[in-house]
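Asks: please work out how this folds:
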Amino acid sequence: MSAIFGIIDFEGRPLQDEWIRSMQTDLAHRGPDGQGLYREESVALGHMLLQVTPESVYDKSPYEEDGFVITANARLDEREAIMDRLGITDEERNRITDPLLLLRSFRKYGKDFVKDIYGDFAFAIWDKEKKELFCARDQMGVKPFLYYYQDGRFVFSTELKAIVRIPFVITDLDNTLLREQAFNVWNKPYLTAWRNIIRIGPANTMIIRSEKLLLNKYWEPKYSRNNNIPSLTDASRQLRTLIERILADHTRGQQKIGVPLSGGLDSGTIACVTALQCAARDGEVITVSSVLDPELNPDGAVDEMRYIRAILRQHNNIKPEFVYHSQLSFHTNLHMKFSQQYSVVNANHYVDEAIFSQFKSHNVRRVLSGVLGDFTATNRFLNPYPHLLLHGRIMTLTSLLRSESKKTKTPVRTIIRRKIIHPFLPYWYTALWNKLNGRSVESVVDELELIPYLQVRKRLEREFVKLKKKIYYADLMITGNIWPVDHEPFYEEWDCESSYFDVEITYPLADRRLVEFLLGLPVEYFLADGLPRGLIRISMEGILPEEIRLRKDKITYSPGFHDIIVSDFSRFSDNIINMEARSHLESLIYIPLFKSRIFNLLDSKKRSYFAGDYWVIINTYLLLEFNMWFDNLRKG
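Replies: Coordinates of the predicted model:
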């Protein structure tokens, strides 16, 4: 993936060359195909180039035109429409780069132009005359944009490390935030692991001039039923056409496409549609699947190989690769990843690394991920019944009830209780009912005992209840169940880790065009034919293998992850002994109790998926490991 960076001193002080070299060095892995730099005495804008699209071979970023300078990390869709609006000549259309299209759109239409741009982008435009910086991030938040602004100096970058290591940047680990993230009781998506380093939110623009910093949200998803879609058949047909169009845009000019493949609807849809499109131009699809080792299949673990092979039988131009769970280790390159990302990594980091490594071995630069498809095309969150009831659409509600009951073999009264009555009950009633019936509200509350200070535990319990209430009442929302409006859908980690393998990830099922289309559909279409994810099942008929299209048993897929962690028992044990020797960690987590919890976890029989407490323990371990890495970093 490409990268952008910059330093602007709004008080006019000269920049030191070592600051710029530091950022260039920390981002060098993202520029295998070129590096660019624009300099003034108090301004530096930089670019690191990974060539992926056909026109990117002509990219000479940063660009300067008519007193404006842009550096952009961008992959634009609907390029023809943009070029039509700008009057780009036929001779220039195959060569003009995405950053240059952004700059010319800004010059012609002003700062509001971003609302009409589709694709993944993060950019900064410097107005030399006004001494003003205009920055923006794409609507879905795919491309990262991080910044630091203190004492008149503004620093921005695609990655944390490039900012943290600049000498004048005043920062430190924000362990309070990191602990809240580990316990999943945090809702501050604009904050990062480092104090004073902020991320611009999705669909936000930012203007910096002198001492003023102005943020503006330029796009907001909103449900509005489109009456021009007369039937379910039309909707499913339009959905298929749109997915094909999106995937054509995301793979434009590529002969070799990568797809991380499981046996589900999300990755299956991407793999099958992409394989058909690639076949038409003699291209191939490289799939990488994390699977169980057939010779060491753990008891009770879920294996997706049957479904993966169904896709492979259907397409001759798919070249499969497999990452077997017996080959993986939780601690693989863990501290190296901390050194690269300057942040806590996710609990499946070792699987991601193995998958990216396979793609790199095939020289794949474009990888299509199905992440967030369960919000959009394969939506599993939206409950249509409350909305049908509130709008008096009783006949539609009744028909849907009967259809779901028949297809899922669930009694009508059970569906009514779970999906109609329950969403309207007050939270306190449900919480009390669960407590009286001996049901844990959530295991995360129990794990708060790991925090050594009672006052902090009580505060986090209150925060947790607030989040639970918000999630509880989310059944009565439409927009928030089609796109996570109050969250940061994409953090920097996948973007950063994949960049070390010369891979650019895109997310076709998180495309703005798809979200806007779904926000216009009648809510009952999301339960079409009485089946969860019914619309995509109808839309992909004849595309997906039937055993995938109609399957109902898909659960959280974690092939052998528990066995992988257990196999690292000795490393866990040794590292926790080291943690016990570092007394300052006791202010963060009560280590003796944590030691007991993690050893209980390693002895447990949970295999097919991780429960909430499982994730909390593993993420807490990663938090402590990250602090140990940071201790070593400070000691030099």
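
Asks: only C-alpha atoms from now on, for both contacts and neighbour counts.
Replies: Noted.

Asks: which residue sits closest to residue 246, ignoring its sequence neighbours?
Replies: If the residues on either side of it in the chain are set aside, residue 246 comes closest to residue 508, at 6.3 Å by Cα to Cα, 6 or more residues apart in numbering.

Asks: so what's the one you found up against?
Replies: With contact taken as Cα atoms under 8 Å, 6 or more residues apart in numbering, residue 508 is in contact with 243, 246, 247, 250, 270, 368, 369, 370.

Asks: what's in contact with the helix or strand hosting the first one?
Replies: Yep, that's residue 243 we're talking about. When secondary structure is defined using DSSP states H and E, the element that contains residue 243 is helix 232-250. Under the contact criterion Cα under 8 Å, 6+ apart, helix 232-250 has outside partners 77-78, 229, 270, 273-274, 277, 368, 506, 508-509, 511, 514, 521, 525, 528, 535-536, 538-540.

Asks: what subset of those residues is buried?
Replies: Burial by neighbour count, 16 or more other Cα atoms under 10 Å: within these this picks out 77, 270, 273-274, 277, 368, 506, 508-509, 511, 514, 521, 525, 528, 535-536, 538-540.

Asks: among those residues, which lie within strands?
Replies: Using DSSP state E, the members of the buried ones among the contacts of helix 232-250 that fall within strands are 77, 368, 506.

Asks: this one as well, want them side by side:
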Amino acid sequence: MSGILALWNLDGQPIDPRLPQRLTDVVAHRGPDGAGLWVHGAVALGHRMLYSTPESLQEKQPFRDETGNLCLTLDGRVDNRTELRSALEEKGLMLRTGTDAELVLRAYDCWGEDCPKHILGDFAFVIWDGRNRRLFCARDHVGAKPFYYYADGHRFLCGSELRQLLEHPAVRREPNEGMVGEYLACSITSQEETLYRGIFRLPPAHTLTVGPDGFQKKQYWNLDLLREIRYRTDDAYAEHFSHLFREAVRCRLRSHGPIGAELSGGLDSSSVVGMAQSLFRESAAPDYGFETFSLVFPGLDCDESIYIDDVRRLWGITSSSVPPDNPHASAMQQIQQHMDFPDYPNYSMFDPLLVAARDRGIRVSLTGLGGDDWLGGGFPPYTDLLREGHWLTLLREIRQDVGDLGFRSIFKQMLAPLLPRRIHHAYAWAFKRNGVPPWIDAGFARRVHLAERLRERPGERPFKSYVQQDRFLLYRSGEQVHSNEMAERSSSRFGIESRHPFNDRRFMEFAIALPQEQRRRGAHMKFVLRQAMRDLLPETVRQRLTKAEFSHTFAQAFESLGGERLFRRLATATWVNSEQTRGLHRQMAHLYSQNDPGYKALTWPLWMIVGIESWFTRIFNPSSSATESSSYRSYLQNHVMTRQSESTL
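Replies: Here you go, the predicted model:
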């Protein structure tokens, strides 16, 4: 984890070094170990350094090659260092330092704009290519490292956090109402837009070239939907899984100091811990110290202490149990610090855990993030069983789940994927179910064409199964990018680099090609993972069928932030239907007070409303002063009312 910045005055105006220095220092929390700045006429690159690997101790960024024509600023980690170095040396490119920054710059020197295809790991980087007078930007395959950019014809600006861009005097702060609508609808479809007009994110697995001929964006990697893995035995699948998962964990253990791991007691995080311990004991990875950190909830249903303790006893791990604090008070400070949507309560509840890890000298932490994404099943298996005529298996699966889900929910989810898209649209029109929730103001929804935005999906693709389609659409969703950025931001606030073995590119390529019976076998989700971890997990964890649920953190957040008062007078009343919103909160609060699990489905839209309200009032601050109030009224007049008139023409 580091912080990066790039600025190019496209009109050739020389850059005052004080500006990029200030914008780089905005993200000093991402790189407390040093700052670097390179300015060359109209171009500037900035960097904030966090030492997290042995090689990073020798790294100075921005990094220039010996010719002076190429200069790089990198936030990232290269996981295939040995293979990449060998490939470069075969091409006659010798390394001077062997740092990750040099590997990336040499890769660009060797393969040009195709270089990200050869790099495995988490990264976001910018290279100034003086020979061709262009900036080359790239982001890793899942968007583990953030990358935001702004361009207005006079300048190009990019960085690790939104606040860097918003601090530039030429960047105007205006809400992106279309994206606001997606948040309020709990359906973030865009991978590129942000909550600010004119500021974009580079999508995962994409490059962006800025040069004399303009802007060119390319996708350099995608999941292979035609690949299908078929073995004769469960053991063969488990062996392949173990090989890939072992490497995914091993390459993420590269550190110059002690490593932490978030251990929840669930199947995913426990598997990461088990594999890491196995590697340490085999001396397959250097052991600089390893400690787990766990949130515990004494007396609550979501407490997983019994499973956490079983993992600790199996491996004899040094561990810390951390009670949850009130995480919701920090949500508003997060907005002020990052100028973005606040963390979900089930993310910010990890703040005490990250503080404990930081205080123990941890800079690198492993997580189980991604396990649900790539090994999960969900409803689509029903659709595949129905389509393929596996009636007995289908009935067995339905009988197993109907108690928790109900027949209506199962059949709706089972049949919906089989309907042609035009039938979906006709049904929505006939029943006025255009996908826009009732708590969103109808005029606002029309103005931003919200129904059309919510229907947008990646282009038609061939899928082997509906399960595969479900996983692919998750990968291509804006929600996935948003969640990955939120997870990264949560840990970066505390100077910790989180690493996610389940998001390894090689592992994802394997998981998307798995047959359904390796994802789910009877009541056992993630069947292949359970098989592969037979010797590395306690049986209580490996055979566990339950999963902790944290919807109560959302309900508690509303009360902590003011309860009903939150929804009495909304500054975002031009975006939401205030009466519907208050009714939604009353219903949620009543169900929660009665211990009715129906409250859970209502917490999500309410938090999106609260998050947007909090973001809007703190960034645009419509009522704190006469000047700001006037500015807010001007915004409404120039953007909202104008668009209302246009929509009636």
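
Asks: and of the ones in strands among the buried ones among the contacts of helix 232-250 of the first structure, the nearest to residue 194 of the first structure?
Replies: residue 506 (26.3 Å; Cα to Cα).

Asks: and that closest one, what's its match in the second structure?
Replies: Residue 506 of the first structure is assigned residue 499 in the second structure as its aligned equivalent, the criterion being TM-score structural alignment.

Asks: nearest residue to that match in space, please, no chain neighbours.
Replies: residue 366 (4.9 Å).

Asks: quick one: that neighbour and residue 498 touch, right?
Replies: Yes. In this structure, residue 366 of the second structure is within contact of residue 498 by Cα atoms under 8 Å, at 5.8 Å.

Asks: can you tell me which helix in the first structure is longest?
Replies: Counting residues, the longest helix in the first structure under DSSP state H turns out to be helix 612-635.

Asks: give the buried residues for that one.
Replies: Going by neighbour count (16+ other Cα under 10 Å), the buried part of helix 612-635 of the first structure is 613-630.

Asks: what's the answer for stretch 538-552 of the first structure, then?
Replies: 538, 539, 540, 543, 544, 545, 548, 549, 550.

Asks: and for whatever residue of the second structure lines up with residue 128 of the first structure, the neighbour number?
Replies: In the superposition onto the second structure, residue 128 of the first structure corresponds to residue 130 when matched by TM-score structural alignment. As a burial measure, the neighbour count of residue 130 of the second structure was computed by other Cα atoms under 10 Å and equals 15.

Asks: what's near enough to touch the spatially closest residue to residue 130 of the second structure that is not a sequence neighbour?
Replies: Closest residue in space to residue 130 of the second structure, ignoring its immediate chain neighbours: residue 69 at 4.7 Å, by Cα to Cα, 6+ apart. Residue 69 of the second structure makes contact with 128, 129, 130, 131 under the criterion Cα under 8 Å, 6+ apart.

Asks: now do the contacts for residue 547 of the second structure.
Replies: Each residue near residue 547 of the second structure by Cα under 8 Å, 6+ apart is listed here: residue 266.

Asks: so stretch 141-151 of the first structure corresponds to what in the second structure?
Replies: The counterpart of stretch 141-151 of the first structure in the second structure, using TM-score structural alignment, spans residues 143-153.

Asks: quick one: residues in contact with the matching stretch.
Replies: By Cα under 8 Å, 6+ apart, the list of residues contacting stretch 143-153 of the second structure reads 1, 10, 75-76, 122-124, 139, 156-162, 165, 198-205, 481, 484-485, 488.

Asks: just stretch 531-545 of the second structure next, same as before
Replies: The list of residues contacting stretch 531-545 of the second structure from outside it, by Cα under 8 Å, 6+ apart, reads 234-235, 238-239, 241-242, 265-267, 270-271, 274-275, 278, 307, 310-311, 314, 523-525, 530.

Asks: narrow those to those that are buried.
Replies: Using 16+ other Cα under 10 Å, the buried members of the contacts of stretch 531-545 of the second structure are 238, 241-242, 265-267, 270-271, 274-275, 278, 307, 310-311, 525, 530.

Asks: how far away is the corresponding residue of the first structure for residue 342 of the second structure from residue 589 of the first structure?
Replies: Residue correspondence, TM-score structural alignment: residue 342 of the second structure in this structure matches residue 345 in the first structure. Taking Cα to Cα, to the nearest Å as the measure, residue 345 of the first structure and residue 589 of the first structure are separated by 18 Å.

Asks: returning to what we had before: I'd say the match of residue 128 of the first structure and residue 70 touch.
Replies: Yes. Applying Cα under 8 Å as the test, residue 130 of the second structure and residue 70 come out as touching, 6.1 Å apart.

Asks: wait, which of the buried residues of stretch 538-552 of the first structure is closest to residue 297 of the first structure?
Replies: Taking Cα to Cα as the measure, residue 297 of the first structure sits nearest to residue 548 out of those, at 21.9 Å.

Asks: sec struct for the closest one, please.
Replies: Classification of residue 548 of the first structure into helix, strand or coil gives helix, according to DSSP: H, G, I helix; E, B strand; the rest coil.

Asks: cool, the one 5 residues further on as well?
Replies: Using three-state DSSP, the structure places residue 553 of the first structure in coil.

Asks: tally of neighbours for it?
Replies: A count of nearby residues for residue 553 of the first structure, using other Cα under 10 Å, gives 8.
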